[in-house]
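> just to be clear, the model below is a prediction. Sequence and coordinates:
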Amino acid sequence: MIKLDQFLKFIGITSTGGQAKLLILHGEVKVNGILETRRGRKLVDDDQVTIGGQTFKVGEIISRTS
């Protein structure tokens, strides 16, 4: 499990938590196709995060680094 703002930093979309917070609060991030404005949203392996037209599967990203 990883928080949404941490995931955005992890995949390199943002370099700081503050940048991640702004993207999320400005409605630029979707989780499983639904707009998400909670930066602390806990993501699980089956979740998909979409930002800037790119979709990232949480489980695939996390398992690559384990």
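Right, received. Where do you want to start?
> contacts and neighbour counts: CA atoms only from here.
Fine.
> count of neighbours near residue 25?
Residues contacting residue 25 under the criterion other Cα atoms under 10 Å number 15.
> and the one 5 residues further on, by the same measure?
Residue 30 is surrounded by 17 other residues when neighbours are defined as other Cα under 10 Å.
> comparison target, given below:
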Amino acid sequence: MKNVAITSEYIKLDQFLKLADCVPTGGMAKALLQDGAVKVNREPEDRRGRKLYPGDIIEVADNGSFQVVHGEE
């Protein structure tokens, strides 16, 4: 599992997917979510605007698992 650090209180899921290098654009993030390839805390998620907070775990098909952490970890 890879840690992805944020410096704000939360990050939206589509922004997270770009930050974690799962997709290069927001449009591709939307397509990935529509395909059912993303889970947040083990639950399928298709909302681009879903807020992610430190401690959330995101699983992305063909990209692995990521955990949101705060700061520069």
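Sure, I can see it. All of these numbers come straight from a predicted model, not from anything done at the bench.
> let me see the TM-score of these two.
The TM-score (TM-score structural alignment, normalised by the length of structure 1) is 0.87; 63 aligned residues with a Cα RMSD of 1.4 Å.
> how about the strands in structure 1?
2-3, 29-31, 34-35, 42-43, 48-51, 54-57 (DSSP state E).
> dump those to JSON lines, plus distance to residue 18 of structure 1.
Listed next are those as JSON lines, based on distance: least, Cα to Cα, whole Å:
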{"stretch": "strand 2-3", "distance to residue 18 of structure 1": "14"}
{"stretch": "strand 29-31", "distance to residue 18 of structure 1": "14"}
{"stretch": "strand 34-35", "distance to residue 18 of structure 1": "19"}
{"stretch": "strand 42-43", "distance to residue 18 of structure 1": "17"}
{"stretch": "strand 48-51", "distance to residue 18 of structure 1": "16"}
{"stretch": "strand 54-57", "distance to residue 18 of structure 1": "20"}
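> point out the most buried one among those.
Highest mean neighbour count of the strands of structure 1: strand 29-31, a mean of 20 (counted as mean count of other Cα atoms under 10 Å).
> what range does that one cover in structure 2?
The aligned range for strand 29-31 of structure 1 in structure 2 is 38-40, by TM-score structural alignment.
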